[in-house]
Structures are given as structure tokens and as C-alpha cells.
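1. the following comprises the amino acid sequence and a computationally predicted model.
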Amino acid sequence: MTPGDASVLFICERPVPDPVLGRVADELGETIVHARSASAGIAHARHHDFALMLVGYAGDPETLAATIRQVRATRRSVHTPVVAVGVPGQAPFPVEPLYEAGAVAVLTEPLSPVILRAKLRFYIDAFRAAAERRSAEAALTDASARLEAIIAAAELGVWTWDIARDRVTGDARMRALFHIPEAMRDCAPVARYFDAVHPDDAAAVQTLLSDAVARGAPYDATFRVRRAGGGWRWVIGRGSVVGAADGTPRMRGVVIDASRQFEAEQQLRLSEERYRTLFDSIDEGVCVIEMLYDNSGQPCDYRILETNPAFVKQTGLADAIGRTMRQVAPGHERHWFEIYGRVAATGEPVRFVNEARELGRWYDVYAARIGPPEQHRLAVVFNDITARRKGEDALRSMAADLGEANRIKTEFLATLAHELRNPLAPLRSGLQFIRRAPDDPAAVARIHDIMERQLGQLVHLVDDLLDVARITRGQIALKRERIDLAGVLTAAAETSMPLIEAARHHLDLRLPQETLMMEGDATRLTQVVSNLLNNAARYTPRGGSIVLAAERDGNDAVIAVSDNGIGIDPERLEDVFEMFTQIGEGRRHAAGGLGIGLSLVRSLVELHGGTVQANSAGTNAGSVFTVRLPLAPAEVPVPAAGPGHSATAPRPARRVLVVDDNRDAAETLSAVLGQLGHQALVANDGHQALRMMAGFQPEVVFLDLGMPGMSGYEVAQAIRREPCHAGVRLVALTGWGAEGDRERSTRAGFDQHLTKPATTAAIEEALA
């Protein structure tokens, strides 16, 4: 098939076109020329007019845009619509350069048959309608020119009607038009001429003639006469009444063959109807506008001359025809007038995306000048892309959020590594010192105190991380009981005192003047106040002052922790409660911390139905953290301990089996148990533990859960299946301490669940 038989040119380096394209072309009965290179496509475009050019994506966006620009630069195809097809539809793809290169549309992969069919049908029909319209206009112009030439050269039928004798004399052209025989060349009755007139027109023509004679007015009629070979031709008859020399009235006139003119006008009407059908059926908004200019010649507004039905749907503007844009949307931005003004001035079409804030929408717009330049008229085709734009903005916002989250995560991991190394360094140094100087009891005792403090810091860091994870998953459960707020404040102060004393701070503890009872988790509330005290200690320069105070405010208890430390920027007060956040200069001044303490405080306070707020006058102005918690509705007396209550009696020695694949952990626990007066043996896997059960017959088994080969759960279940071990107490000692882990250990048969590292008090309690 040659290019001259096709209406669509497809330029793509891929050897096999998309099957959807071929199928849609077959459905429309169209032929597509496939050019496998940009140069081949340009060669076709130079020698043939196409209704549409499709440029296929072959893997390189820049090559695709370059091909579109080359097509646009070809003189014959400068106004031919160009559509980019087959671009990726999943990953973000730069479509703006394609529109800047001259594409009127971009179709993503996979191609939609419905969209492709609509695009092909519209552009092909528009191309053919335009061609028909040009042909009809050319025919009309030709007919008009010929008519003028005929009139100028007197190439028309000339006639004279002797009204009194009712005889008509016509020249050869006149007789030929009305089929008058040569024998009647000098005169023929009027009725003989009317024999050739179309029956539907004869009465009207007779009436016009009679009226012209009666009034002495000009005669002008358009009617049909029979062709010699059959059919009808349109003619125009004109004449006027004149007086003859003998005084008898006559009418002289001409008859003009207007068949071609009428046929061209009919074709033009049909073309206009087809154009109007296409204009009204497409779903893109279309309007024809006339640019308006101010006194200085600058574009300042435009009048809407014509719209299609989709115009109202795309803009929300009803009854816009005949009105200016300033009238229908007074706040319409000036940049729209400037863009359209350039198109009207230069004649260069433009494709762009822009926002119409007055209409609350984003648009994808194509504008081109129509008609002669002096009319300043444009055709504008546009689509409302507000939803797509919002989606793109949401994706950009999501990407920014992910980037910020990644930055916070990276910063947190670096901080976590630093905070973990801080206590590990003195632990390692202490071990090395004890190994080198074991005979110095005073020094060893001092090193032990240091190592215990650092180990406590490690445990505190891990506990905070676990609490954050539990709260995030909604797995933390409060153990509510009736508690005295003064006890919570005292316990929190004792917990934080080592950090406060290490920084040489002065703590002013102001307990409430009355008993304030609450329904809450004493451990968690102590953690809240302790975290606030630790935070104040870290962010207050050495030798500072910290105040912990509490009082009643109606039905609430108000706890305030204030300091004279480095303060907080008032604009960042709310940010301090965000996870992993350390504000501004606080990063340099902080004595450790992961930036999760205050986030944990807010979560725990809100779980108790309270609120927490930060206040500061600014940098170096100190800060105040205020916690407000609901008080218990009524006092409930707590029974005092009976007179027979006494201290815990000495506990008997136990036979204990320690099961842990971590040999160091197992040996150190065994050594501690030995110091406490118990007999302890070690097994390093589950199978060894089961073998030792019968011979050793332990009373208590400390059992790690995450062992290779045979887990602690499986060992516990095996022990519980043996009746001879019915009295053995099983204690899980593990790093897994979530609520789900505790429930699973209970189902496996454990009596108690301890998390590593367990304190000596917890171990003794398990052995009681």
C-alpha cells in the first residue's frame, strides 16, 4: 500500500506495530503507513498529507521528543496532529517534553482500544471534513468566478418579454436553457418557457413575474429548469419592466445558470453539518475565542464566540457564548491572555499545562490561530486535569515524606549506634581492668558500680525502644490500680537522681500538699516523670536547677517539670514530641538519648487520658513540661498491713538448671545462682537439657526460647508431657518480651516469663 492511499503515518523503530493499532485501523477501515525510522517518516511527510501522525516510543524519551520536533519542522506536516504512543504508563514518565516538542496527545502503554479508536476517528474525520470543506469552498469560489466572468462577457441567456403579446424573444443561450426549438428563435409564448420549469417552482416564478409587472418593480427569481439529459439545473432569472418605442410595456432580463454555485453551497452546508457533529461529540472542551486588546495594544481579555457541549463540563461556565472571560470569571489570571495573545500575534500553535485559580482547575490546553490574522481568533482545545494534577502533587508530597522519613531513620540509626557504644565502652574497659587487677577490692567495687550503671543505661535504651514498638502496634496494656501521686513522683526522682547528681544539678521536689489519688499504672507514670526529669538533666548545663512540682487543679492533677536549661525555639515546641526528634542546638548539648523519650511520654500520658505540653521563652530561657492527668473520682481507703506482717523469710537453696545456647550468658547466670546459695548446672541446647532432667531432677529451669535445633517452647512442652517433672517450675529467660511472646510461653507451659537482662531481684523472685 502506497502512502497516497493511507491517512495515518506511524513512525516507530520497533519492527512489529502494536496489535491494538492494527486492529483499530482495520475496524475503521483505515490504512497505516509504518516508517521504521525517523528519516523514513520525514520522507513520507514531505510528499504526502496525512490526517494523523503517530510516533511510537522505542525506549528513549529524548529520541521520541526529537522525532516529534523533526515532524513538526517539516513544512507539509507543520499543522498535522502528532500523537506519542506506547510510553510507559506505570513509572513516572516525562510527558511535558513531548508536549513541548509538538505532540497534541500522549497515549500510554498498554494502548486502550477505546481511546485510540476515538483519537483516530476524530482526527481522520476532521482531516476529511476539512478537505471536503476546502474542496467545497474552492468549488464555490470557482463557480463565483465563472459567474462573474459570464456576466462580464455577456455569456448568459438574454430575453425580452412582450407583455401585451405574451411573447418571449431569447438568445441562443436562453433557448438552450429552456429547450426552445430553433423554429421559435424570434418569439415563443411564455407558457412554452414554463414547460421547462420545475413544477414545484413554476407557480412561484409566475407570481413573481406578475407582481413585478403590476408594480413596475424588478423581477428576481431562483428556480430549477430541466436538463437536456435529465435532471434539473438551478438558474437565476432577473429582469425589469421598460417602455418600448411604441409605448407598449416590455420586460428585459437575463437568465444565469447557477447550478455549480448551488451545488457548492450544498456541499459546504453538508461539510458544516459534519464539522458541527464532530465539534459537538468530542469530550474535550472546545471554544473559539476573539482576543481583545487595551489602548496600548496588549491582550487584556477575550470574547467567547463558540463552544461545544463539553465546554460547560470542563469549565463549569454556562451561557458563556458572546461574553468575555472577564465577565464570566472576573479573577481569571492575566497569563492566559498573554499566552493566547502570542498565539494570535505569531500564528504559532501552543500546547501547555496551567492552572486557572478562578475556576479551581488545572488544564491541558492546545491553542491555534484560525482565520486571517486581523480577526485575532483562536481555537482552543482543553482538558480538565485537576484530578491528575492532585495525584501528581500527592505523589510528590509522598516522595518528600519518604525522603524525610529516610533522613530521620538514618539519623536515628547513627544516634542509636552512638548511644549503644557509650555504655559499652566503660563495660569493656571495666572488664579489662578487673582482669588485670583482680586483687584490688576497692577498685574492683568502683568498677562494678560503673559497669552496673552503664548496664542500666543499656537496659533503659532497649526498654524505651520496646515501649515505642509496643505503643506503635497498640500492644501496650496498662496495669491500672489506685495509686498516690506522691509515691510516683518520689520513685521517679529516685530513678533519675544518678543522672541529675552526675551533672551536679539541684533538684527541688515539691510534693502536693494533699493526697492525690489516681487510677493508673504506677510503673508507666513513674516512667513518664522520670523521662521528663532525664530530659531536663540532659538539656540543662552543668550545675543547673530542676523543679518537680505537682498540685490539684479541679478534678485533674498537674505535674510540672521545669529547668533553666538551653530552652526550645517557640516555633518548634510541638516538634519535640515527634519520634526521633532532637530540636536545634539540643543535639549538641544533649547528654545522650535517642529522641524517643518525649514521644513515649506523650503516648503514655494519652493512654492515661491526660495531656502533656511544652513551653519555653526561647533559646537559653529554660523550659517547662506540664502533664495533666485525671484524678480518681473518690478516695478509697487502703487497708494497712497487719501487725503480724514481717520481712521475707530466708529462702531455701534450689536445684536449678540453666538452658541457653549462649554459653557466656548461661555460665554467668549459673555463677550468680551459686553466689545466692543455689546448685546450678548448665545445658547449651534443648536435647542436652532433656537428658539432664532425669539425673539432676531440678526444681527450677531457666530456659532460653530462641535456641537452634530445639526451641525453648519445644523443650518446655516435652518437660510438661512427663508426669515425673510435674512439680518443676519453668521460667522463660529471653530477649523476646512482647505480649504475644508472653502468651505463647504460657501456652507452652512456662510458669513465669523474664526478659533479658534479668535483675538479681527478679531471679530471686522466680526462685521463691
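-> Structure's in. What do you need?

2. please make it C-alpha for all contacts and neighbour counts, starting now.
-> OK.

3. which one's the longest helix in the protein?
-> Counting residues, the longest helix found in the chain (DSSP state H) is helix 386-436.

4. and the next element down the chain from it?
-> Using DSSP states H and E, the next helix or strand after helix 386-436 towards the C-terminus is helix 441-473.

5. how about that next one: buried residues?
-> Of the residues in helix 441-473, those with enough neighbours to count as buried (16 or more other C-alpha atoms under 10 Å) are 444, 447-448, 450-451, 453-455, 457-458, 461, 464, 466-468.

6. this is the comparison structure:
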Amino acid sequence: MSDKKDQVIKRLALSAEELLHELHVHQIELEMQNDELRRAYEELETSRDRYVDLYEFAPICYLTLSKEALITEINLTGCKIFGLERKQLIQRRFANFVIDAEKEHWYRLFYHVMKTNQEDKHSFDLKMQCFDKSLIQVHIDCQRRTEPDTSTILHIALTDITESKIIAEKLRLANLRKDQFLAILAHELRNPLTPIRNMVQLLNKQKGNDPLVERACKVVDRQVTHMARLLDDLLDLARIMHGKINLKLEPLALTDIIAHAVETSNPLMVSKAQVLTISHAQTPQWIKGDSVRLSQVISNLLDNASKYTQMGGKISLSVLSEETTVTIKIQDNGTGISPDIIHDIFELFVQGDRSLAHSQGGLGIGLTLVSQLVEKHGGTVTAKSRGVGLGSLFSVRLPVISMNYSTIETQKIQISSKYRILLVDDYADAAESLMMVLEAEGHKVDIANCGIKAIALAKTNTPDVVLLDIGLPDLSGYEVAKTLRTLPETQDAILIAVTGYGQPSDIEQSKIAGFDHYLLKPIDFNTLLAILENLDK
């Protein structure tokens, strides 16, 4: 009996020992699990603290609005922006901070967003007023959310863009002042060029057979033309960069464009005794574009080739015809282009070695202008060079159009009559020199140095043509033109603006004022003669 009892006791003892062991193992496992839970909790707390810090001290304001547009949550950045503590902002109506002029706009946006799909994100700008009455401009990104209790809220990320708006406005004003400066600079530089060109024109008519006078006239005229083209490039680039240039698109024969460009660039190449070889395509090529701008593209590339090619160097212009495009290649054996700048050659103010080009000057904008104009015509321009001293190759590719060139009529210029011309300019040298040139052509010319005198002379002399400067000391040229259009003596006269201002807004304003033509100083006398020759048509 005692043996059985002992066995039972032993079994119970073993079971107890096993149970204690299992309990100990479970205790260890629980402690390990507790350690893991404690570590997870600590990590969660750290992560929460990190999230809170990111939320509270983010560089932008985060806030939440209820469906009644009340602030229910806001971070410290938002408190700082609005100038109140969090407890003062909670349950405050967001619209209280929106300026009166935009409150209706805000509510319209708010209710629109609250009705949209919760995945939709919305952005808009608002003008707001802080607690201290200071005004700010903000950009808002927001999204509607539905909470677990089915309530609807609006999460907002609000960025104070006041400073960036101020900077943007300063940049806009600085850019505007820059454009105004360029316009005034061009006007002031064009004024002295005008009498120089006029006197060259007069000397050309009276030079006789004196080769020295003829050579001097060509040099002066070439330099005046170069200066005028630099001014044109500077203003054209500014207009293109602002998208303010309009192209007059029409069917054009490529041979005509090339001829005009070569005529423009030829004096520079002749002065350096350079040889230009031209190779046209076998069949006439037609493109749709602006004749003035495309001629400008090719002449700028020819000028560039000439400037960077030595005396007596070689330049070639070839035209390659393809199925839908035509490529104009201009190649030279000049200084070439360094690999360091070949990829940036069309960027503003990028120039290669100026040792050869120094005597011709340049602003570093010609190739940028070429690139922009070609792009506006739907084409491309590329530059290649094997290296310094190995010449360069510029290729312009443009789309072609089908055209029956026999349908293009050739206009004949008839010799004009002699006219009574009123010349209005307060720059005495420009007025007197142009008068001398016009009188040499047989026209009768009267001069006025201000708007009031111009109107008085117009009433007494009844001019056929009025050459009118825009910047006069008393009345503007636009005001004078409008007045002349109301006078019976000049309501049908031809009004020609002659000015140094060449911005698109100036040209548009001249049309509104009643001008028939707009000429930039220094006047191309052949252009003026063409206008006078066509008055009888």
C-alpha cells in the first residue's frame, strides 16, 4: 500500500516539476514577448513623436476643417502664420482669415470641394489676413476625407507665398524696366545713326567719280548698317523671349530668301576678301515663312561664318532638297568651335574664340536669335565642328511646301511723282539731313521740330506725305497723327512714323493712331523711296 502511495507521490512530484518547468518556459516567453511589445511601443512612440515633430514644425501649415469649415486641427506653423495659439484657432471659422473681397470665392471653392470625390485633389490661391491685420497670399492644396464615424473633413496644406509673390513682382518690374531701357537705348542710339546715313546717301549722289569718296561712303554705310542690325538683334531677341514676335507667314521662294541674305552679308565678306560659294538645289524650293525673319536667319549665319573666318577665307552655302524638308548648310574654314561649347553654342551670350571676330564685335545673341526664329518656323538648326581651327558647319532644316512658282506675279516699280513732304523731328541733324536727301530727289520738304508746329504747317501747306517722329518735346507723334487725321488738309495724307522705338506695342499703337507706315531709324532710304513710288498705285 505504501509502495503505491510512494509511486503516486513520485508521479505527482514529476508532474509538478514538469509543470513548473513549462511555467518557467512560458514565463520566459512572456518576458520576451513583453520585451518585444515594449520595444515596439517605444518605436511607435518615437515614430509618433517624429511624425508629430514633422507635422508641427513642417515649413507649411497643415490644418483640418470640419464640414462647417471650422478649424479642428492645425500645426504650430499654422499658428505662427495666423498669429494665434492653437487653442484660439480651434473651432474658429477659417473664413474669418480670408479677406472680404475673396470670402465668397472661398466659400464657393469649399462647398465645391466638399461635394467632390474624396480622391480628388484641388489647388488654388487666396488672399488672407492674419490676426495682426497683416495681409498674406497663400497657396492651398486640399483633399476631402471621410472619417470612420462617416463625418466629412477637409485636409489642407497651406503655403505662405507672400514673399515669392513679392519677388516675382519685383522680377516682373525689373524685366519691364529692362525692356523699357532697351527700347530707350535703341531709340537714343538710332537717332545719331539717322543723319549719318542720310548724309552718306547725299554724298553718294554727289560723289562724282572720286573713288576715295565712294570708298568712304561704303565704309560708313556698312558700319551704320552693322550698328542698326546689332540693335535689331538685341530687341528681336527680347521680343522672342517674351513671345511678343509675330511672323508674317506666306509662300516664299528659298532662292529669294538666300539672295536677300547674301546681299545683306556681302559687304562684311567683301571687306575681308572672303570667297562665298553658293550651290542651289536643282528644283526650286518653296517654304512657308516670314521672308524678313528667314533672311535674318541666313544672314546671321553668314555673318557668323565671316566673323570667325580669316582674311581670304572660304565660305559655302548649299541647299539640299529632301522629300518634305530642305536643308541650308553654311560651312567655313575658319576658327571652328571648341568641343567645350559646341553643345551650348545657341545659348544666350555664348561665343567662341573672339580673336578673329573682335574687330567686328558682336553681342553673343545672333545664334540664339537664329535658333529661336528657326524653331518658330517649325525647323531645326544644328552646329558641327571637328575642333578649333577646323572650321564649322551650321545646318538649317525647314519644311517645304508645294508651289507653282509660275503663279507668282512680278511687280514692276514705276517712277514716282514729286511730293510735298512735311518732316517732323526735334533732332535737328536728322531732320535737316533727311530734308537734303529728299530735296535731292526732287521733293518739296517742310520741317517742324515739334507737334504744334507740325499741325500748323499741315494746315497751311497741305502735305501729301508726313514723316513724323514719335518722341516729340510737346505732343507725342501718336497725338499729332490723330489730329492730322481730323484735318481736311491731311485726312488723306500718307503718314509715316519715323522713330527709334521698335517694340510691337509701338507699332500697334501707330496703327491705332492712323499711321500708314512705320520706319525704324536709321531709315533705309530704298524702303522710303519704295513707299513714295507706290503712292500713285
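-> Structure's in. What do you need? Just so it is clear, the model here is predicted, and its values are computed rather than measured.

7. superpose the two chains and report the TM-score.
-> Overlay of the two chains. TM-score (TM-score structural alignment, normalised by the length of the second structure): 0.61; 362 aligned residues with a C-alpha RMSD of 3.7 Å.

8. what are the buried residues along stretch 398-413 of the first structure?
-> Buried-residue list, stretch 398-413 of the first structure, by 16+ other C-alpha under 10 Å: Phe412.

9. quick check, distance from that stretch to the centre of its chain.
-> How far stretch 398-413 of the first structure lies from its chain's middle: 19 Å, per C-alpha atoms, centre = their mean, to the nearest Å.

10. what sits up against that stretch?
-> Stretch 398-413 of the first structure is contacted from outside by Phe580, Leu594, using C-alpha atoms under 8 Å, 6 or more residues apart in numbering.

11. also stretch 360-373 of the second structure?
-> 230, 233-234, 236-237, 240, 293-294, 296-297, 300-301, 304, 307, 345-351, 380-381.

12. can you give me the strands in the stretch 201-350 of the second structure?
-> Taking DSSP state E, counting those that start in this stretch, the strands of the stretch 201-350 of the second structure run over residues 250-253, 275-279, 286-289, 314-321, 325-332.

13. start and end residues in the first structure for the first one, please.
-> Read that as strand 250-253 of the second structure. Under TM-score structural alignment, the alignment places strand 250-253 of the second structure onto residues 481-484 of the first structure.

14. need the strands of the stretch 201-350 of the second structure in CSV with distance to Leu185 of the second structure and mean neighbour count, can you?
-> Output for these, formatted as CSV (distance: least, C-alpha to C-alpha, whole Å; neighbours: other C-alpha atoms under 10 Å):
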stretch, distance to Leu185 of the second structure, mean neighbour count
strand 250-253, 32, 17
strand 275-279, 35, 15
strand 286-289, 30, 21
strand 314-321, 34, 19
strand 325-332, 33, 22
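
15. may I see those organised as CSV, with distance to Leu12 of the second structure added?
-> Formatted as CSV, the strands of the stretch 201-350 of the second structure follow (distance: least, C-alpha to C-alpha, whole Å):
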stretch, distance to Leu12 of the second structure
strand 250-253, 112
strand 275-279, 116
strand 286-289, 109
strand 314-321, 108
strand 325-332, 104
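
16. closest to Met403 of the second structure out of the ones you listed?
-> strand 286-289 (6.4 Å; C-alpha to C-alpha).

17. quick check, central residue of the first structure?
-> Central residue of the first structure (C-alpha atoms, centre = their mean): Gly391, 2.4 Å from the mean position.

18. list the contacts of that residue.
-> Counting by C-alpha under 8 Å, 6+ apart, Gly391 of the first structure touches no other residue.

19. that one and Pro309 of the first structure: what is the separation?
-> 27 Å (C-alpha to C-alpha, to the nearest Å).

20. got it, and Arg175 of the first structure?
-> Noted for Arg175 of the first structure: a distance of 53 Å to Pro309 of the first structure, by C-alpha to C-alpha.

21. pull the number of nearby residues for the residue mapped onto Ser496 of the first structure from the second structure.
-> Alignment note: Ser496 of the first structure maps to Ser265 in the second structure; criterion TM-score structural alignment. A count of neighbours around Ser265 of the second structure, defined by other C-alpha atoms under 10 Å, yields 21.

22. Glu764 of the first structure too?
-> Considering only other C-alpha under 10 Å, Glu764 of the first structure is surrounded by 12 other residues.

23. could you do Ser371 of the second structure as well?
-> The burial count for Ser371 of the second structure: 19, using other C-alpha under 10 Å.

24. just the element for the alignment partner in the first structure of it, please.
-> Counting by TM-score structural alignment, Ser371 of the second structure lines up with Arg602 in the first structure. Per DSSP H and E, Arg602 of the first structure falls inside helix 597-607.

25. how big's the offset between that helix and the second structure?
-> Superposing on the second structure and averaging over aligned pairs (mean C-alpha distance after the TM-score superposition for the first structure), helix 597-607 of the first structure comes out at 0.3 Å.

26. what angle separates that helix from helix 441-473?
-> 50 degrees (axes from the mean of the first three to the mean of the last three C-alpha atoms, to 10 degrees).

27. let me know the next secondary structure element after helix 597-607 of the first structure.
-> Note on helix 597-607 of the first structure: by DSSP H and E, the next helix or strand toward the C-terminus is strand 611-615.

28. next helix or strand past that next one?
-> Counting by DSSP H and E, the next helix or strand C-terminal to strand 611-615 of the first structure is strand 623-630.

29. state the next helix or strand along the chain beyond that next one.
-> With elements assigned by DSSP H and E, the helix or strand that comes after strand 623-630 of the first structure is strand 655-659.

30. so how far is that next one from its chain's centroid?
-> Distance, centroid of strand 655-659 of the first structure to centroid of chain: 60 Å (C-alpha atoms, centre = their mean).

31. that one aligns to what range in the second structure?
-> The alignment of strand 655-659 of the first structure onto the second structure (TM-score structural alignment) covers residues 420-424.

32. from the rest of the structure, what touches the matching stretch?
-> Contacting residues not belonging to stretch 420-424 of the second structure are listed as 431, 435, 443-451, 454, 457-458, 462-469 [C-alpha under 8 Å, 6+ apart].

33. quick one: the strands in the stretch 151-300 of the first structure?
-> Using DSSP E, counting those that start in this stretch, the strands of the stretch 151-300 of the first structure run over 157-162, 167-170, 188-189, 219-226, 232-243, 249-257, 285-293, 299-307.

34. so which of these is nearest Ala126 of the first structure?
-> strand 285-293 (13.7 Å).

35. give the buried residues for the closest one.
-> Buried, per 16+ other C-alpha under 10 Å, within strand 285-293 of the first structure: Gly285, Val286, Cys287, Val288, Ile289, Glu290, Met291, Leu292.

36. quick check, nearest of these to Arg480 of the first structure?
-> Of these, the one sitting nearest to Arg480 of the first structure (C-alpha to C-alpha) turns out to be Gly285, at 64.9 Å.
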